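K.L.:
what shape does this take:
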Amino acid sequence: MTPFLWFGVALRAIGVWVIVTGLELGVTGFNALRGLGEADVYVARAYFNQLVAHLVIGLVLIKFAPMIAQWAYPVVRAPVVEEEESPEA
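P.N.:
Got it, this is the predicted structure:
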């Protein structure tokens, strides 16, 4: 596989990981909302805010991975070399 393809796979994997961590924050927010843990420092809204941000970032990474990879690894085209005409003797 080329670096371009590996980078696209890595972006998608990071996107999935970000979504999973966002879902963990959602569960923590649900627990704080229901009073299943001590929520002295954070309120449940803060966890749900982070959940939304993680979901958006993860979905953007998954959806636009090819475009981001193309930006990071642009296609390099060989320059066109014109041949000079040799003088006829």
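K.L.:
drop to CA atoms for contacts and neighbour counts, all remaining ones
P.N.:
Noted.
K.L.:
list the buried residues in the longest helix seen in the chain.
P.N.:
Longest helix in the chain, counting residues (DSSP state H): helix 3-34. Residues 4, 7-16, 18-23, 25-30, 32 are the ones in helix 3-34 that count as buried (16 or more other Cα atoms under 10 Å).
K.L.:
what do you get for stretch 52-66?
P.N.:
Val52, His54, Leu55, Val56, Ile57, Gly58, Leu59, Leu61, Ile62, Ala65, Pro66.
K.L.:
what's near enough to touch the spatially most central residue of the chain?
P.N.:
Taking Cα atoms, centre = their mean, the centroid of the chain lies closest to Leu61, which sits 2.5 Å from it. Shown in contact with Leu61 (Cα atoms under 8 Å, 6 or more residues apart in numbering): Leu11, Arg12, Ile14, Gly15.
K.L.:
to compare against the first, here's the next sequence to fold:
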Amino acid sequence: MNAPRPLKVYPPAEERINIASHAVGLLLSIAGLLLLVARALAHGDAWQLVSVSVFGISMIMLYTASTVYHSARDPVLRRRLRTVDHASIF
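P.N.:
Below you'll find the model as predicted:
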């Protein structure tokens, strides 16, 4: 098994920008999910509802993982959260 890659250390200002921008992405993802679900309920069928729900929930998970990862300070927790963050991207 390979040794874990070292954690990247971001400057504090950059880390705050990462946290803020990903938190905004999270809020926009929630709003987008609500709008897409409302539209699917009004004009779509069950498959459209399922599709937009999966997409919206995936976006919420992605931005939540990223916001929490960039907010973490403990190196052990941060390493685990990095794995979750990167998994949610791909």
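K.L.:
related to what we said a few turns ago, in the second structure, which residues correspond to the helix or strand where the residue nearest to the centre of the first structure lies?
P.N.:
Assessed by DSSP states H and E, Leu61 of the first structure sits inside helix 44-63. Mapped onto the second structure using TM-score structural alignment, helix 44-63 of the first structure covers residues 49-68.
K.L.:
and for stretch 20-27 of the first structure?
P.N.:
Mapped onto the second structure using TM-score structural alignment, stretch 20-27 of the first structure spans residues 27-34.
K.L.:
got a list of contacts for the matching stretch?
P.N.:
With Cα under 8 Å, 6+ apart as the test, stretch 27-34 of the second structure has contacts from Val52, Ser53, Gly56, Ile57, Met59, Ile60.
K.L.:
give me that answer again for 6 Å
P.N.:
For stretch 27-34 of the second structure, the external contacting residues (Cα atoms under 6 Å, 6 or more residues apart in numbering) are Gly56, Met59, Ile60.
K.L.:
export these to a markdown table and tack on distance to Val76 of the second structure?
P.N.:
Compiled in a markdown table, these are given as follows (distance: Cα to Cα, whole Å):
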| residue | distance to Val76 of the second structure |
| --- | --- |
| Gly56 | 29 |
| Met59 | 25 |
| Ile60 | 24 |
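K.L.:
Ser88 of the second structure: which of those is nearest?
P.N.:
Ser88 of the second structure lies nearest to Met59 out of the contacts of stretch 27-34 of the second structure, by Cα to Cα, at 8.7 Å.
K.L.:
and the gap between the residue lying closest to the closest one once chain neighbours are set aside and Ser53 of the second structure?
P.N.:
Spatial nearest neighbour of Met59 of the second structure, excluding adjacent residues (Cα to Cα, 6 or more residues apart in numbering): Ser29 at 6.0 Å. Look at Ser29 of the second structure and Ser53 of the second structure: by Cα to Cα, to the nearest Å, they are 11 Å apart.
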